[in-house]
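# Give me a model of this one.
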Amino acid sequence: MTMVNAFDPSNTAGFAAEEAALIERRRRVLGPAYRLFYAHPVHVVRGEGVWLYGPDGTAYLDAYNNVASVGHCHPHVVAALARQAGTLNTHTRYVTDGILDYAERLVATMPAEIANIMFTCTGSEANDLALRVAKAATGGTGVIVTENAYHGVTDVLAHMSPSLGAGAPIGETVRVVPAPTSADTSGEGFAHGVKAAIADMAAHGIRPSALLVDTIFSSDGVFADPPGFLRPAVKAIRAAGGLFIADEVQPGFGRTGAGMWGFARHGLVPDLVTMGKPMGDGHPMAAMAARPEHLEAFGREVRYFNTFGGNPVSCAVGMAVLDVIEDESLIASARDVGAALKSGLEDLAAHDGRIGEVRGAGLFIGADIVDAKGAPDAAAAAAIVNGLRERQVLISATGREGHSLKIRPPMVFSHDNAALLIERLKATLASL
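Next up, the predicted model:
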């Protein structure tokens, strides 16, 4: 399967000689497995706030990056990183205050039932750890994911990430269920798929361990509403003896504009929570949070250690990110700016039949691109993404058909930034 919005390395016609040479150098030294975005890849040399800058000073409006969650190179985060790096950085087998201060502050953002946290470096590691904990707690091995999910790149997680394509076939104990749809307002349709997967596991002698979902279903096309539709599926997995793992790597840290965590919109308390990218504003850090009772069996049997997870520099960075989210009221801003952006997209859709359903919460929005018959139009979505790139606005596409625009900017995105995105999108649509 070709990655949505992937660059074709065989096509550098019209590129400047320096660009073509840089891309060839990348291919030669990094190998063929890496991918670049856009028909014409973007060369960036620095970032600030919601902007990325090319070597010639061209400014690109970043409407895609949840890695730099509170803005590229936020000065408060950079200062915290530099200060701690100049003081101490080591692993977690010494007693240090920073990891405890950060852990207590992060856990305090979650329901009281979730009281333990373990640090890793990537979301893949966090999901891998959560699966190990779920299997130890339940005695099961079966895992349920959605049909175009992405949960990580470890050997285990790749086989639970259908969006990676045929090169990472689904594992024998993994069951794939259809993603939710906007028409399934009660969530019973999604729960029916989960129940069918549980029944199929039973027929093959597989005991379920977990339902693992990204709580905004970002790779499936972004499904956020109505809040609460996840509850019947979670009830079904728990009735079968499995746990609910909320993958918050993409919707977490206030992005949905309705509190810190995507699962909270559904009135749920997960058994395990995983998080990653937004934690460090670009610094590599991730974690798994858990109800203590689920960690008992794993902790009793396994000695877990992550050399860099929870190191003093990472914890200082994580604390600074939480400072910024709080001090700059970024959750409320994500709610308000996201609502304005979604409304702007809906207005466009009302006048341009190529834009279908617009979905999302806060600063995480998906917009379907369709043909004259209302069918998914991945080619048009790719043309829009690349047309915006040529107008210095960066978004991507998602979904099983690759036809849903994926808009997920840093949380410091403003109303003016949203208006600029809509303006450039109008111009792109007019040019097609």
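# Please make it C-alpha for all contacts and neighbour counts, starting now.
Fine.
# show me what contacts residue 234?
By CA atoms under 8 Å, 6 or more residues apart in numbering, the contact set of residue 234 is 191, 211, 244.
# With residue 240 instead?
If you count contacts by CA under 8 Å, 6+ apart, then residue 240 has 198, 208 around it.
# got it, and the one 10 residues further on?
Residue 250 makes contacts with 66, 214, 216, 218, 275, 276, 277, 278, as judged by CA under 8 Å, 6+ apart.
# Which ones among the residues you listed lie within strands?
214, 275 (DSSP state E).
# of the contacts of residue 250, closest to residue 370?
The shortest gap between residue 370 and any of the contacts of residue 250 belongs to residue 218, at 18.5 Å (CA to CA).
# Distance-wise, check the closest one relative to residue 183.
When CA to CA, to the nearest Å is the yardstick, residue 218 and residue 183 sit 17 Å from each other.
# ok, back up a step: which one (most neighbours) among the contacts of residue 234?
Across these, neighbour numbers were computed from other CA atoms under 10 Å; residue 211 holds the maximum, 26 neighbours.
# Kindly confirm my reading that that residue forms part of a strand.
Yes. According to DSSP: H, G, I helix; E, B strand; the rest coil, the state of residue 211 is that of a strand.
# Would you do the same for the sequence below? I want to compare the two.
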Amino acid sequence: MELLPKSETIALREKYIAPSCDLFFRKDPLKIVRGKGQYMYDELGNAYLDCINNVAHVGHCHPAVVKAGCEQMALISTNNRFLHDNIVLCAQRLIATMPSDLSVCFFVNSGSEANDLAMRLAQIHTGNTDIITLHGAYHGHLTSTVDISPYKLNMPGGPPKKEFVNIAPLPDSYRGKYRDTTYNNDEVGHLYAEEVKEICKKIQGKGKGVCAFIAESFISCGGQIIPPKGYFREVYQHVRAAGGICIADEVQVGFGRVGNHWWAFQMHGDDIVPDIVTLGKPMGNGHPVAAVITTKAVAESFKKTGVGYFNTYGGNPVSCAIANAVLDVIEAENLKERALEVGDYLKNACEKLKQQHEIIGDVRGAGLFVGIELVTDRIQRVPAKEIASYVVNRMKEEHVLLSSDGPEQNVIKFKPPMVFTKENVDTVVLLLNGILQEVKNIPHLCCAEKSTDNLISGKGPLNIKKTVKEQVKCI
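Model prediction:
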């Protein structure tokens, strides 16, 4: 099919697509027409290094994943009320990566559906309704998941918080309520866990019990936060003592992204075992397949209601063929080990940047999940939101795609496809260094009231050792 001119694509989108459907780089949006590995290409053939697309987990359009989907689609795609090998083999493989108590699978289409089903399971199993979530959390776009996503609730025009939703402070030891400047890591974790304990007490004081505590094992939209040592251990104890169960959202951080383990919750200790784990679209490299893994006890509670669970596309043969292929690729290409090696290389390179640029307040992460927090004052840790926006837009001009997030939108996020390389890291860091040097020459950019709309263009390409265009020849 012949491509439309970009201007016509924009005009048709403005006419037919709901205006609330956001675009990246809305001032000059990209028209992406194909992808390969860690690169995406626009309609002119320009390559962009993708540092943020965790959904394309094993790389855009991985041939083994595409082949598996095409071959199964040519045979049959139907719902999971018919027997098929793909669904049971996929469930078996997923459960083999989990602690032994997590032994039952439900298949769904997305992380949003997974979290919705997790809450339903928790409500039925406990008989309670009160949910504890974290400030800055995002768990999906369904009505039920937006209700437990302060990331959305706190936006202008966001829905009012429901009475059954209880929000605990984000366990951020850098800019949160309890900081590493005052307390050591163990103390910070304990203090944040005590906040959850107090919420449990308030719920019980009303004569009710807790339904569930839900949190990403590492917090993504909240600002690439690594919860402090001991936090989840204490929180899980408090929640379970109040009658609740614990849900680990692994939608953005699972499938080996953290390097050391398959799942980020495993980074917090062998004794940290959630009651429910939710998985999202990285499971299908972007194809709509996701899952909920839980215990036999929770699954049995759901069965006793007499209401069967059915999802037309959840676990269909094509989706499960693709998910199995993704697992094959992770194992065959040693992507867990690669995430650890390249992620450490990225963190170390960013730490060196921090030594050169006062604007970098903190570098944190694990594997290919890394955040750079920008601040205008390292002592007061004042968020540099406008500078983060400038950096993201300038990097796009240099054909590197990044995003910023966190409550103040001042954290530069790295969640690239797992095929990211050390050479990619070198390119990104060289460009970041040059752009942060630019920032030093724009004093008024540090003013929080200043818009960056008129500061995002005209710099021209930076002089680096190897451009993205040259680097892409390597794949």
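# which of the residues in the lengthiest strand in structure 2 are buried?
Of all segments of type strand in structure 2, defined using DSSP E, the longest is strand 369-377. Neighbour-count burial for strand 369-377 of structure 2 flags 369, 370, 371, 372, 373, 374, 375, 376 (criterion: 16 or more other CA atoms under 10 Å).
# Distance from that strand to the middle of the chain?
The gap between where strand 369-377 of structure 2 is centred and where its chain is centred comes out at 17 Å by CA atoms, centre = their mean, to the nearest Å.
# what sits up against it?
Outside of strand 369-377 of structure 2, the residues that reach it under the criterion CA under 8 Å, 6+ apart are 223-225, 253, 257-258, 343, 347, 350, 358-365, 381-385, 387-388, 410-415, 446.
# Quick check on the residues you listed: which are buried?
Judged by neighbour count, with 16+ other CA under 10 Å as the criterion, the buried members of the contacts of strand 369-377 of structure 2 are 223-225, 253, 257-258, 343, 347, 350, 359-365, 381-385, 387-388, 410-415, 446.
# what stretch of structure 2 does stretch 312-326 of structure 1 fall on?
Counting by TM-score structural alignment, stretch 312-326 of structure 1 falls onto residues 317-331 of structure 2.
# Average separation of that stretch from the aligned part of structure 1, please.
Its aligned residues in structure 1 lie a mean 0.4 Å from stretch 317-331 of structure 2 after superposition (mean CA distance after the TM-score superposition for structure 1).
# Stretch 390-397 of structure 2 too?
Once superposed with structure 1, the aligned residues differ from stretch 390-397 of structure 2 by a mean of 0.7 Å; criterion: mean CA distance after the TM-score superposition for structure 1.
# okay, that stretch sits on what stretch of structure 1?
So stretch 390-397 of structure 2 sits over residues 383-390 in structure 1, by TM-score structural alignment.
# ok, the alignment partner in structure 2 of residue 145 of structure 1 to residue 210 of structure 2 distance?
Aligned by TM-score structural alignment, residue 145 of structure 1 pairs with residue 133 of structure 2. Plainly put, residue 133 of structure 2 is 12 Å away from residue 210 of structure 2 if you go by CA to CA.
# Longest helix in structure 1, please.
With DSSP state H applied, the helix covering the greatest number of residues in structure 1 is identified as helix 330-351.
# angle of it against strand 365-369?
20 degrees (axes from the mean of the first three to the mean of the last three CA atoms, to 10 degrees).
# Could you give me the buried positions within helix 330-351 of structure 1?
For helix 330-351 of structure 1, a neighbour-count test (16+ other CA under 10 Å) marks 330-342, 344-346, 348-349 as buried.
# Report how many residues lie close to the alignment partner in structure 1 of residue 83 of structure 2.
Alignment of residue 83 of structure 2 against structure 1 is given by TM-score structural alignment, with residue 95 as its counterpart. Summarising burial for residue 95 of structure 1: neighbours were counted as other CA under 10 Å, giving 9.
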